Structure formats: structure tokens, C-alpha cells
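Asker: predicted structure and sequence below. I'll ask about it afterward.
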Amino acid sequence: MNRIPPVVLLIIATILWGGNFVIGRAVANDLPPFTLAFFRWCVALIVFLPIIYTALKREWPQIKKHWAIVLVLGFTGVASFNTLVYIALHYTTSINASLMNMLTPVIIYILSFFFLKEKLNRNQIIGTVISFIGVITIISNGSIKALQHFSFNKGDLIVIIAVILWSVYSLLVKQYAKELPGHTTFFVSIAVGIIMLLPFYIFETFTTSMVIHWSATSIFAILYTGILASIVAFIAWNTGVVKLGANRAGIYLNFIPVFASIFAVIFIGEKLILSQVIGGLLVVTGVFWTGRKITTENN
């Protein structure tokens, strides 16, 4: 991947992550959420192991030293985030879910303010307000009546919880980037996440009333999410970030809902409605606004 231009790598990653939302929605009636998440990460672990094995032996003492952080990474980034998204996709559209995923940078700013005591500047506050207005527009379908009665889709609310957990994961990765090696830490996080998911998968298997449909579609979904959306997208994104820089690369995350919306309309027949367009534009505007630098004028 080192020969591929960084912009291409970042776009490949966002295409694959955009597809993850649509795949989750497409097999919502075939695979229960914990089943899909569990098998996804099992496939990812198996595929990633030969790639990472040599580095893992070398870097294991460094990872072991920060075992508590790795446990939190496994819980938030592997066991929780995608599983909650898959649960949410039983109730909401892949377009809604991917649009609200854009809140991540804004929530990271908020978490940094509360837990790391980092100050929020004027642009970050304005951008946060704009983004949350966008999210309210999306989850209410632009309906004043829905706002008055707080009758929101529970799937949308679950996605917001998932995004908060993913923001915690992202913030920890950023904070410990110099102390924890990226690829091997991700591998160990996958292993931790699988262990955490196992009892929920077993419980779901014996209690769900949903009939699991093992078909070419469901198997493709597991392989796609386990190999392409997990390993290939992760390596492509990290390589692109190293080449281009984290700040410039972060803008490309806004392509995820674009690709997710295109795939949702083409492949699973979802319809893009006006409130999603308006809400999505507000969220994007807010995210860009939070990233603007404060400029001062000389009097």
C-alpha cells in the first residue's frame, strides 16, 4: 500500500466503512447483531494474525504495560461500537446511522473539555451547536411534532451512544499514540473485544426469536465486515494518515455518509429525504467550523 497515493487510501477506507453501514442494514433480518459482530471480529482476528505476528511478539511487553487502556479500547472500539450500530440498524436507516457518525470529532472536543480540561474555543462551541442542530434535524425527520413529544427513533438514539463510545476509543488512541503501537494494539483490542462479545453471542444464540439465515448474503456480510471493513480499511486509513497527516486526513471521514447514502439508495432501496440532506449539511458545517482556527484582527 505504500505506493498508493494517500488520498486514494483514505477514500478506499471511507468507501469500505460506508459499505459497513449498508451491509449491517441489509442483513438485519438475517443475522442478529451480536452474531454478526462476533463472527466479524473472529474473521478479522484470523486474517490479521499472520500479518501482525512478528510485530506482536516484539511489541507485546509494551502493550502489556498498558493493559488497562487496551481493555477499554477493546470494549469501546471493538465490542461496543459496531455491535450497537448493528443493533440500531434494526430500527433506523443506514443513511441516518452514517450521518450521525460524523459527530465523532465534535464529541471528541466535548470529551476533551470535560476529562482532559482542554478549553473549547469560540469556533468549537459554534460548530458543536450547529452539528447538534443537524443531528436533531435527522433524528426528528424535520418534524416539530416529533421534537415536542420526544418521539425519536430508538435506533437513532442507539447510534448516538455508539458514536460516544467510538469517540472515547478515538480519544484514547490519540492520547496513547506514542506509547502504544498502532497495528498490534488494534489486534489485541480485537482479541479483547471477541472475549467480551462471546457471552452475549452465546446468550443471543439461545434466546433470540429471530431465525438466523445462513446464506451467500450473510456469509458475504461477515467476510466483508471482517476483512474489508476491518483489516483492509484500517491499514489503508492508517497508512494514509501517516503520509498525509492526521488533521488533513480527518476531513475525509465526511465521505463515509456520502458513500453509505449512495450504496443505500442503489443496493437496498433506501430513500434520501430532505431532512437527512439538511441535517447532514448542518453536521458537516459544524464539523468544519470546529476545525477552523481563531483569527484575531489588529485594531
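Answerer: All right, it came through fine. Numbering: from 1, shown residues only.

Asker: from now on I want contacts and neighbour counts done on CA atoms only, so please keep to that.
Answerer: OK.

Asker: gap between the longest helix belonging to the chain and the chain center?
Answerer: Ranked by residue count and defined by DSSP state H, the top helix of the chain is helix 33-65. Helix 33-65 sits 18 Å away from the centroid of its parent chain (CA atoms, centre = their mean, to the nearest Å).

Asker: and the comparison structure, right after this:
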Amino acid sequence: MKQGNKLIIYMLMLIITLLWGYAWVLMKDALTYMGPFTFSAFRFGTGAATLLLVVWIMKIALPPKRYWKHLVVIGLLQTSTVFLLVMYALEFVDAGQSSVLLYSMPMWSSLLAVQFLGEKITPAKMTGLLMGIVGLFTIVGWDMWVGQPLEVIVGQLLIIIAAIAWAISNTYYRRTVSGLSQLQVSAWQMFFGTIGITLAALVMEGGDTIIFNATSIYYILFTGVLASALCFTAWFFIISKIDMVTATISTLLVPIFGLTFSSVLLGEEMTVGVLTGSALIIGGIVIATISKNRN
């Protein structure tokens, strides 16, 4: 890969991890205005509408029929399953800790990439991945399940299941629809995923109160247009250009940004464990990236 292309990919990684990190704070606070499923329906409905409008303006044709079933599967996995589980769990789990648990995703993605994509994990990449995972557990605390209320433990487990679903989606994308443009994939998988979320919202929260004001509309627009439409399109571009292990390890930056924003905006505690874990994650990403460049 040319040096200029590498720089573009690294810049995209930094941008999407920064936006996703900030989005965690908004996702948590949005629960004061509406139910978790309702917010997700508005968020991804906005994201899907934005992407489909771009597709229409650019006069991009519909995907060939053979891809539709795969786009439905990706939408149900990456959009419906991941964010229904995460948003429900956010009612019980801190935003910072939630972001940490979801980004155990690189571990699951790496295992699936070896098994189903034939990728190889070099010793340096494995070192970087393990440092990142150790960093995650250092942040949340190795005793995170000790003395916790049952609903918090259930919420944490739901987020880990969401991380596995995201990892499966990444692998499924590479095996089935990587031949499509990233804009097509992002638009249509988000459209199908939004249908799943909307159905869940109508069933579970159909009669609940929804508060629309400047703040809640900002949350919907930011998470829908930037953190969803823009970031997931960029994400599909990244995982189509570089190996799964390197791409997913970079997402370990999201919890660091999420914890930083949570500390500044929500007053959540920034402990020594958080700082130590963050250092381990950054070190792991550096080791994995340097290894990739040398190879």
C-alpha cells in the first residue's frame, strides 16, 4: 500500500475512534429524553436516510440481487443486535465502562479472521492485541463482577455479546459483500438494521414519553449523521483495505476517548487504572502498527 493511502487510513481511524468515543457520552445521556430502543431507531433512521440520500444524489445503482440477503444479515448483526443490546445495557452500566466492554471486539474479530479469512497473526500483532485486552480489563477493573448488582452484570454481559456480534459482522462483510462499494453496504445494511430496531422500539417502548428539544435533537443528528452514517462507511472502507487484526486493534482507542469524554462531561472518575489501561492500549496499537509497516 502506498504511503499516502496509509496516511488516509490512519487519519480515518483517528477520526472515527474520536467520534465514536464522544458518541458514547451522548448515547448515555440520551436515555434521559427517550427509551434506548427509541433513540437507536431515531439515530439509525437518520443515518440510513442520510446515506440513502447520498446514494440517490450520486446516482449509485441498487446492489445486485445476490447481495441483498447478505446486507440484511449484516444490518441485523451490526446495527440491530449490537445497538439494541448496547443501548439497553447503558441503562445499568456507565458509558465509559460500556465502551470498554464493546471494544473487546478486536479479540473476537482476530480469532474469526484467522479461522474464516485465513489471516495470520504475527507475534507482534498478538502482543499488541493482548496488551490492548489487558488494558481494557485494567480500565474496568479485574474485579468488575465482584459485588455488582445483578442488572449491572447482565448489562455487562449483553455488551460483550454485542461485541461478538460486531466481530461476526466484520468477518461476514469480508466474506460476502466486500465487492460492493462501502457507501452501498453502509446505506443498505443500516436501512435493514433500522427496521429491526424500529420494530423493537414499537413493541417495547411504543407508549413511552419522548422529549424533543435542542439537546435531544443534537444527540440524534450527531450520532446519526456523524457517528453512524459517516463513521460506519469509513469503517467498511478501512476493513476492506487492510487486514482485520490491524483494523480492529485500532478501535481500542475508542474506550480511551469515551472515558476521557465521560470524565469531562459526565463526571465519571478517571482512575489510575484507567490511565494505566489506556497506556497499555496505546502501546499495543503502536506495536501492532509498527509490525505491520515493517512487514
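Answerer: Okay, I see it. Note that the coordinates shown come from a computational prediction; the quantities given were computed from them, not determined experimentally.

Asker: list the TM-score for the superposed pair.
Answerer: Here the TM-score for the pair of chains, by TM-score structural alignment, normalised by the length of the second structure, is 0.78; 287 aligned residues with a CA RMSD of 3.8 Å.

Asker: hang on, the earlier thing: show me which residues of the longest helix of the first structure are buried.
Answerer: Across helix 33-65 of the first structure, burial judged by 16 or more other CA atoms under 10 Å covers 33-45, 48, 56, 63.

Asker: now do that helix: which elements does it pack against?
Answerer: Judged by 3 or more CA pairs under 8 Å, 6 or more residues apart in numbering; DSSP states H and E, the packing partners of helix 33-65 of the first structure are helix 81-88, helix 182-207, helix 216-223.

Asker: compare these and give me the one nearest Leu272 of the first structure.
Answerer: helix 81-88 (18.2 Å; CA to CA).

Asker: does anything pack onto that closest one? Which helices or strands?
Answerer: Other elements packing on helix 81-88 of the first structure under the criterion 3+ CA pairs under 8 Å, 6+ apart are helix 6-26, helix 33-65, helix 154-175.

Asker: 10 Å instead?
Answerer: If you count contacts as 3 or more CA pairs under 10 Å, 6 or more residues apart in numbering; DSSP states H and E, helix 81-88 of the first structure packs onto helix 6-26, helix 33-65, helix 94-100, helix 154-175.

Asker: in the second structure, which residue range corresponds to it?
Answerer: Under TM-score structural alignment, helix 81-88 of the first structure corresponds to residues 82-89 of the second structure.

Asker: beyond the longest helix of the first structure, next helix or strand please.
Answerer: Later in the chain than helix 33-65 of the first structure, the nearest helix or strand by DSSP states H and E is helix 67-73.

Asker: if you count neighbours, what's buried in that following helix?
Answerer: 69-73.

Asker: contact partners of it?
Answerer: With contacts defined as CA atoms under 10 Å, 6 or more residues apart in numbering, helix 67-73 of the first structure is touched by 61, 63-64, 74-80, 165-166, 168-170, 172-173, 176, 180, 185-186, 188-193, 196.

Asker: that helix against the second structure, how far on average?
Answerer: Once the two are superposed, helix 67-73 of the first structure sits an average of 1.6 Å from its aligned residues in the second structure (mean CA distance after the TM-score superposition for the first structure).

Asker: now do that helix: distance to the chain's middle.
Answerer: The answer for helix 67-73 of the first structure is 18 Å, by CA atoms, centre = their mean.

Asker: one more: stretch 22-33 of the first structure?
Answerer: For stretch 22-33 of the first structure, the distance to the chain centre is 16 Å (CA atoms, centre = their mean).

Asker: what's the first-to-last distance across it?
Answerer: 14 Å (CA to CA, to the nearest Å).

Asker: check which residues of it are buried.
Answerer: Buried-residue list, stretch 22-33 of the first structure, by 16+ other CA under 10 Å: 22-28, 30-33.
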